[in-house]
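In: Sequence below, structure please.
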Amino acid sequence: MDGQDSEDPKSTADMTAFVQNLLQQMQSRFQTMSDSIVSKIDEMGNRIDELEQSINDLKAEIGGDGSPSPLPPSKVKQEETPSGSS
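Out: Sure, this is the predicted structure:
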């Protein structure tokens, strides 16, 4: 049993290099995923901005065609007057 239980310096160096390489690959993959996520979030933000602009354009078209807009519910209520008062 000579040397089987003790650490071999070459084996340790190989393992260290392997682990460092593995960590670099993982870091690279995480960076790629992170960049992809950020890109998709930016794209979603741009699409939301475009949607907002489209909604505002539609509001302007509806409000600018001369047709009366419906009254909000608070103005549609009839005034309550006590009956029998003069």
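In: contacts and neighbour counts: CA atoms only from here.
Out: Will do.
In: for the protein, longest helix please?
Out: Identified as the longest helix of the chain according to DSSP state H is helix 9-63.
In: Distance from it to the middle of the chain?
Out: Mean-position distance between helix 9-63 and its chain equals 11 Å (Cα atoms, centre = their mean, to the nearest Å).
In: again with stretch 54-64
Out: Centroid separation between stretch 54-64 and its chain, computed with Cα atoms, centre = their mean, is 26 Å.
In: and this one, so I can compare the two:
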Amino acid sequence: MEGKDSGDGKQNTADMTQFVSSSDLVVPVLQCLIESYIRHFSNALDEMGERISELEQSINDLRAEMGAEGTPPPAAPPKNTDDE
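Out: Have a look, this model is predicted:
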């Protein structure tokens, strides 16, 4: 049984070596994917920020327009009837 354990140990070492070797190949691919996702999300957030700023500006423009239209024209000064 001791001989079998020794063989299993060698197999485990070989499996671990293969796993580590394949991991060395996978890590750069994953890193590239993560960087790509980060760029994508960053661009999307920048675009959303720009759109929100444009929306805020449109709202402010509408408020200013409504305020200008909503104010009554200045009243004419009352005529003084004492002079007549």
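In: what's the following helix or strand after the longest helix of the first structure?
Out: helix 73-76 (DSSP states H and E).
In: What span of the second structure is that next one aligned with?
Out: Following TM-score structural alignment, helix 73-76 of the first structure has no partner segment in the second structure.
In: can you check stretch 24-34 of the first structure too?
Out: Using TM-score structural alignment, stretch 24-34 of the first structure lines up with residues 35-45 of the second structure.
In: and the matching stretch, how far from the first structure on average?
Out: Mean deviation of stretch 35-45 of the second structure relative to the first structure after superposition (mean Cα distance after the TM-score superposition for the first structure): 0.3 Å.
In: The aligned partner of residue 66 of the second structure in the first structure - how many residues pack around it?
Out: Aligned by TM-score structural alignment, residue 66 of the second structure pairs with residue 55 of the first structure. For residue 55 of the first structure, the neighbour count with other Cα atoms under 10 Å is 12.
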